[in-house]
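**Student:** Fold the stuff below for me.
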Amino acid sequence: MTGPHGTTAEVPLDALVAGLAVDVPDFPAPGVVFRDLTPVFADGPAFRRIVEGLAAPSLEDPRAAAVAHADDGASGDPGFDVVVGVEARGFLLAAAVALHAGVGVVPVRKAGKLPRERVTADYALEYGTASIEMHTDSLHRGQRVLLVDDVLATGGTLAASVALVEELGAVVTAVSVVVELAALGGRQRIAPHAVHALWTT
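**Tutor:** Below you'll find the model as predicted:
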């Protein structure tokens, strides 16, 4: 891809996402503006940069830094043991980030989708309410988790995901998203966990 700033590799990451994303008004409900990131995912060079960006969050939370290994740089440790992706677009991103980092991936699913014993969290979002679930054996106590989703809006989904991860005894080292809708205050809802957004608008 090329643009006014040059090739994909030369365009700042936030400008790259902004230039490819499409705003869809009144979806999935009137008054909601949906940020469609599928054009970003469809652009190979852009998608590679997105994945690399999501895999390298800044660990601003002191508690996250405390659980990182002392020899991270020498060992090639990415700073997390597993990537947790939130249904559904978060699955695309989390799987790619996990592959890039050489770790496993765990899904957070909508209620009723997981077949075995699970934990559940309810949450509110800007156009309704819902529940999400994880298998009880999907994470281990003390495991370091990078939580990945496409958009941070009101923070309801991600706050519930953090609660599930912590209920299973794992540690959220950071939350990585492609887009943060700052006016909706989602970052505050999942504080004090570090949030790494590639494009804040």
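**Student:** all contacts plus neighbour counts: C-alpha atoms, from now on.
**Tutor:** Fine.
**Student:** State whether residue 100 is indeed within a helix.
**Tutor:** Yes - assessed by DSSP: H, G, I helix; E, B strand; the rest coil, residue 100 belongs to a helix.
**Student:** hang on, it packs against residue 53?
**Tutor:** No - between residue 100 and residue 53 there is no contact under CA atoms under 8 Å: 10.7 Å.
**Student:** Which residue of the two possesses the greater neighbour count?
**Tutor:** Neighbour tally, residue 100 and residue 53, criterion other CA atoms under 10 Å: the higher count belongs to residue 53, 18 against 14.
**Student:** Report whether that one is found in a strand, as I expect.
**Tutor:** No - secondary structure assignment (three-state DSSP) places residue 53 in helix, not in a strand.
**Student:** Distance-wise, check it relative to residue 118.
**Tutor:** The gap separating residue 53 from residue 118 is 31 Å, by CA to CA, to the nearest Å.
**Student:** Same check on residue 186?
**Tutor:** Counting by CA to CA, the gap between residue 186 and residue 118 amounts to 26 Å.
**Student:** Report the contact partners of residue 63.
**Tutor:** For residue 63, the contacting residues are residue 173, by CA atoms under 8 Å, 6 or more residues apart in numbering.
**Student:** A helix includes residue 158, no?
**Tutor:** Yes - read with three-state DSSP, residue 158 is one of the residues of a helix.
**Student:** how many neighbours does it have?
**Tutor:** Residue 158: 26 surrounding residues under other CA under 10 Å.
**Student:** returning to what we had before: so for residue 186 and residue 118, which residue has more residues nearby?
**Tutor:** residue 186 (21 against 17).
**Student:** now the closest residue to residue 22 other than its chain neighbours: how far from residue 6?
**Tutor:** Spatial nearest neighbour of residue 22, excluding adjacent residues (CA to CA, 6 or more residues apart in numbering): residue 36 at 5.1 Å. According to CA to CA, residue 36 and residue 6 sit 23 Å apart.
**Student:** Second chain to compare with the first, below:
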Amino acid sequence: MNATSLAEKPYLELRKQIIYGDIMPGELLSENNLSKEFEMSRTPIRNALLFLENDGFVTILKNRGTLVKEISYKELFEIVELNNCIMNYAVELLQKGAINLDIAQIKLHLDRQLQAEVNDEYAVYLKHSNLFARTIVENTRNQIMLQTFDSWRDKSFRAGMIGWKLRPNDKHYSANVLNSKLYEALSTEQYDKIKAILEENHYRIRERFIRMGNI
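**Tutor:** Below is the predicted model:
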């Protein structure tokens, strides 16, 4: 087994820990310590860290270690902008009858995200909130668009988890009301209403980022 294959295990495990906030921004990772933790040589560990750097989660510092990157709120806002464009594109296709929607799957993810909030399971809430949107995007059958969606999904998830862990007693952003409104409009094929809901949500998020001074 080559070093690249061996790197998969530490890469996936470290990626998960970073996304779930078990490894927080600003932490410095050591090849030596990780080598001991995963019981393997430094070469696959180094490759795993290179993969994480390519994903945008860490920065490898020469002779110092690997720094877990801070959340980029500018990048998050750009993700919001992109998501709004993708969702509106999907609605246009639905309105033209060019695609069909798996409304039962969308309802499943909505129910699970609503229940997760009741159970105070924030990670589960984030997962199904993302899957709610992903199901809509998936139905466009545009693989490049879906890959783009997936490429930023984990960064959005990470931002939510870190905010929740740093401020567990705060009221955090919830898409439950938004997704409930979207589901109701989708199930009754009120496409102009869906566009209005998306536009209003986009405006609110933009204003929130501006107030926070993040864009």
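**Student:** Just give the TM-score of the two.
**Tutor:** For these two chains in superposition, a TM-score of 0.23 is obtained (TM-score structural alignment, normalised by the length of structure 1); 85 aligned residues with a CA RMSD of 5.8 Å.
**Student:** In structure 2, mark out all the helices, start to finish.
**Tutor:** Assigned by DSSP state H, the helices in structure 2 fall at 3-6, 8-19, 31-38, 42-55, 73-95, 103-118, 122-138, 143-166, 176-187, 191-212.
**Student:** Show me which positions of the last one end up buried.
**Tutor:** Applying a neighbour-count criterion of 16 or more other CA atoms under 10 Å, the buried positions in helix 191-212 of structure 2 are 191, 194, 195, 197, 198, 202, 206.
**Student:** Pipe these into TSV and attach distance to residue 154 of structure 2 per row.
**Tutor:** Shown next, in TSV, are these (distance: CA to CA, whole Å):
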residue	distance to residue 154 of structure 2
191	28
194	25
195	25
197	24
198	21
202	20
206	20
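**Student:** neighbour count winner among residue 36 and residue 6 of structure 1?
**Tutor:** Set side by side, residue 36 of structure 1 and residue 6 show more neighbours around residue 36, with 15 against 11, by other CA under 10 Å.
**Student:** So the more buried one sits against residue 25, correct?
**Tutor:** No - taking contacts as CA under 8 Å, residue 36 of structure 1 lies outside contact range of residue 25: 10.3 Å.
**Student:** Can you report how many residues neighbour residue 150 of structure 2?
**Tutor:** 13.
**Student:** I should have written residue 128 of structure 1 there, sorry.
**Tutor:** 8.
**Student:** Residue 212 of structure 2 and residue 165 of structure 2, how far apart?
**Tutor:** For residue 212 of structure 2, the distance to residue 165 of structure 2 - CA to CA - is 19 Å.
**Student:** Now do the strands in structure 1.
**Tutor:** 2-3, 6-7, 22-25, 33-36, 82-86, 104-110, 118-125, 128-135, 144-152, 171-180, 195-200 (DSSP state E).
**Student:** could you dump these to a markdown table with distance to residue 13 of structure 1?
**Tutor:** A markdown table is the format used below for the strands of structure 1 (distance: least, CA to CA, whole Å):
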| stretch | distance to residue 13 of structure 1 |
| --- | --- |
| strand 2-3 | 13 |
| strand 6-7 | 12 |
| strand 22-25 | 16 |
| strand 33-36 | 16 |
| strand 82-86 | 21 |
| strand 104-110 | 24 |
| strand 118-125 | 27 |
| strand 128-135 | 30 |
| strand 144-152 | 15 |
| strand 171-180 | 10 |
| strand 195-200 | 7 |
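**Student:** Residue 66 of structure 1 is nearest to which of those strands?
**Tutor:** Proximity to residue 66 of structure 1 (CA to CA) singles out strand 171-180 among those, at 9.3 Å.
**Student:** quick one: the closest one to strand 82-86, angle?
**Tutor:** Taking axes from the mean of the first three to the mean of the last three CA atoms, to 10 degrees, one finds strand 171-180 of structure 1 and strand 82-86 inclined to each other by 50 degrees.
**Student:** between strand 171-180 of structure 1 and strand 195-200, how big is the angle?
**Tutor:** Going by the same axes, to 10 degrees, strand 171-180 of structure 1 makes 10 degrees with strand 195-200.
**Student:** quick one: the closest residue to residue 145 of structure 1 other than its chain neighbours and residue 158 of structure 1, what's the gap?
**Tutor:** Counting by CA to CA, 6+ apart, residue 172 is the residue found nearest to residue 145 of structure 1 once chain neighbours are left out, at 4.7 Å. Distance, residue 172 of structure 1 to residue 158 of structure 1, by CA to CA: 11 Å.
**Student:** likewise residue 166 of structure 1?
**Tutor:** When residue 166 of structure 1 is compared with residue 158 of structure 1 (using CA to CA), they lie 12 Å apart.
**Student:** which ones are touching the residue nearest to residue 186 of structure 2 when sequence neighbours are not counted?
**Tutor:** For residue 186 of structure 2, ignoring the flanking residues on the chain, the nearest one in space by CA to CA, 6+ apart is residue 194 at 7.1 Å. Going by CA under 8 Å, 6+ apart, residue 194 of structure 2 touches 91, 182, 185, 186.
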